[in-house]
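Asker: below are the sequence and a predicted model; questions follow.
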Amino acid sequence: MAQGEKPGSPGDMPSSVSGEMTFFDRFAEGASKFASRPWFFAMCLALIVIWAPSVLILKDVDTWQLIINTATTIITFLMVALLQNSQRRSDEATQHKLNAIADGLADLMRSLSKGHPEQTELQRDLKELKQSVGLEHRESA
């Protein structure tokens, strides 16, 4: 955090993750919560239990298989897109937290080494930390 800035100001975190969610992000979050519940699994199981004896009604095994294959393919395709969105946002949030921790650690290391020029090891560690997480690049931007 730069000197004089208040916590919560736009510059106090080194990441560009915003707290605002788009409509699709909110929808994907809701779908992820919906699909992770035990009763959703039970609904899927019930669908299979209902589908399986329908072979007696349809008489054509190819049509019977086509119904379940089509339904599961469509559901899988849509769920992968929704869950990938949730995973991406989770990864960004984790990276945001790691960047904040690394930034705080770099500030601490910098303040500890200010009055002690003989602590070249701490300076070297600070430089390594900045390079490993890209803080130097973000701080200069």
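Answerer: Received, thanks. Numbers count the residues shown, from 1 in each chain.
Asker: from here on, just use CA atoms for contacts and neighbour counts.
Answerer: OK.
Asker: any chance you could map the helices in the protein?
Answerer: Assigned by DSSP state H, the helices in the chain fall at 23-35, 38-51, 55-58, 61-114, 120-133, 135-140.
Asker: what helices and strands are in contact with the shortest one?
Answerer: Spelled out, it's helix 55-58. helix 61-114 (3 or more Cα pairs under 8 Å, 6 or more residues apart in numbering; DSSP states H and E).
Asker: now do the helix it packs on against helix 23-35, angle only.
Answerer: Interaxial angle, helix 61-114 versus helix 23-35 (axes from the mean of the first three to the mean of the last three Cα atoms, to 10 degrees): 110 degrees.
Asker: quick one: distance of helix 61-114 to the chain centre.
Answerer: In terms of Cα atoms, centre = their mean, to the nearest Å, the centre of helix 61-114 is set 3 Å apart from its chain centre.
Asker: and the comparison structure, right after this:
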Amino acid sequence: MKFAKVAQKLALWAGSPTTFMGAIILIFLWAVSGPFFGYNDTWQLVINTSTTIITFLMVFLIQNTQNRDTDILHLKVDELLRVTQEAQNAMLGLEALDLKELEALRKQYRQLGEGQTVSLDGTVVQENGNQNLNKC
């Protein structure tokens, strides 16, 4: 749990305008210091090493916050499906489907959007010529 809290705070800090401006200032100071160091290999190595380390750590930080956000979104959608009487409860277990099954469902829902009502097994239940999208 400590990692999650630290990762969340770091993500908020890293995405702030202040941090962005700080990074711009550091790059500017590094560029301005080039003539003082004669644009030597060590001068270049400082920026290369710094950016590589920061990028490496940020990948894990971004992945952690993305996983957290995705889990939260899934829980919210699951709750909406649970309380909606017309919702298909089979949608709550989509994580267990493979890529082909998900693509088949995508195709069915695309057809729903085009005016066809399709059951989960893929059979057309009803053709809707002019679907009223205002009904909930």
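Answerer: It's in. Everything quoted here is computed from the prediction, not taken from an experiment.
Asker: thinking again about what came up before, just put the helices of the first structure in CSV and tack on mean neighbour count.
Answerer: Below are the helices of the first structure laid out as CSV (neighbours: other Cα atoms under 10 Å):
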stretch, mean neighbour count
helix 23-35, 15
helix 38-51, 12
helix 55-58, 11
helix 61-114, 14
helix 120-133, 15
helix 135-140, 12
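Asker: for the residue of the first structure most remote from its centre, give its distance to residue 112 of the first structure.
Answerer: When each C-alpha in the first structure is compared with the mean C-alpha position (Cα atoms, centre = their mean), residue 59 comes out farthest, at 46.0 Å. For residue 59 of the first structure, the distance to residue 112 of the first structure equals 79 Å [Cα to Cα, to the nearest Å].
Asker: so how far is residue 79 of the second structure from residue 39 of the second structure?
Answerer: Distance from residue 39 of the second structure to residue 79 of the second structure, by Cα to Cα: 58 Å.
Asker: now do residue 36 of the second structure
Answerer: In this view, residue 36 of the second structure and residue 79 of the second structure are 61 Å apart by Cα to Cα.
Asker: corresponding residue for residue 36 of the first structure in the second structure?
Answerer: Under the alignment defined by TM-score structural alignment, residue 36 of the first structure corresponds to residue 15 in the second structure.
Asker: quick revisit: the residue farthest from the centre of the first structure corresponds to which position in the second structure?
Answerer: Counting by TM-score structural alignment, residue 59 of the first structure corresponds to residue 38 in the second structure.
Asker: one more: residue 104 of the first structure?
Answerer: With TM-score structural alignment as the criterion, residue 104 of the first structure matches residue 83.
Asker: ok, now residue 74 of the first structure?
Answerer: Counting by TM-score structural alignment, residue 74 of the first structure corresponds to residue 53 in the second structure.
Asker: what's the distance between the alignment partner in the first structure of residue 72 of the second structure and residue 80 of the first structure?
Answerer: With TM-score structural alignment as the criterion, residue 72 of the second structure lines up with residue 93 in the first structure. For residue 93 of the first structure, the distance to residue 80 of the first structure equals 20 Å [Cα to Cα].
Asker: now the counterpart of residue 63 of the second structure in the first structure: how far from residue 24 of the first structure?
Answerer: Under the alignment by TM-score structural alignment, residue 63 of the second structure pairs with residue 84 in the first structure. Separation of residue 84 of the first structure from residue 24 of the first structure (Cα to Cα): 12 Å.
Asker: go on, residue 65 of the first structure?
Answerer: Distance check for residue 65 of the first structure against residue 24 of the first structure: by Cα to Cα, it reads 32 Å.
Asker: again with residue 71 of the first structure
Answerer: With Cα to Cα as the criterion, residue 71 of the first structure and residue 24 of the first structure are 23 Å apart.
Asker: try residue 139 of the first structure
Answerer: Going from residue 139 of the first structure to residue 24 of the first structure by Cα to Cα gives 31 Å.
Asker: skip the chain neighbours and tell me the closest residue to residue 25 of the first structure.
Answerer: Excluding the flanking residues, the one nearest residue 25 of the first structure by Cα to Cα, 6 or more residues apart in numbering is residue 85, at 7.0 Å.
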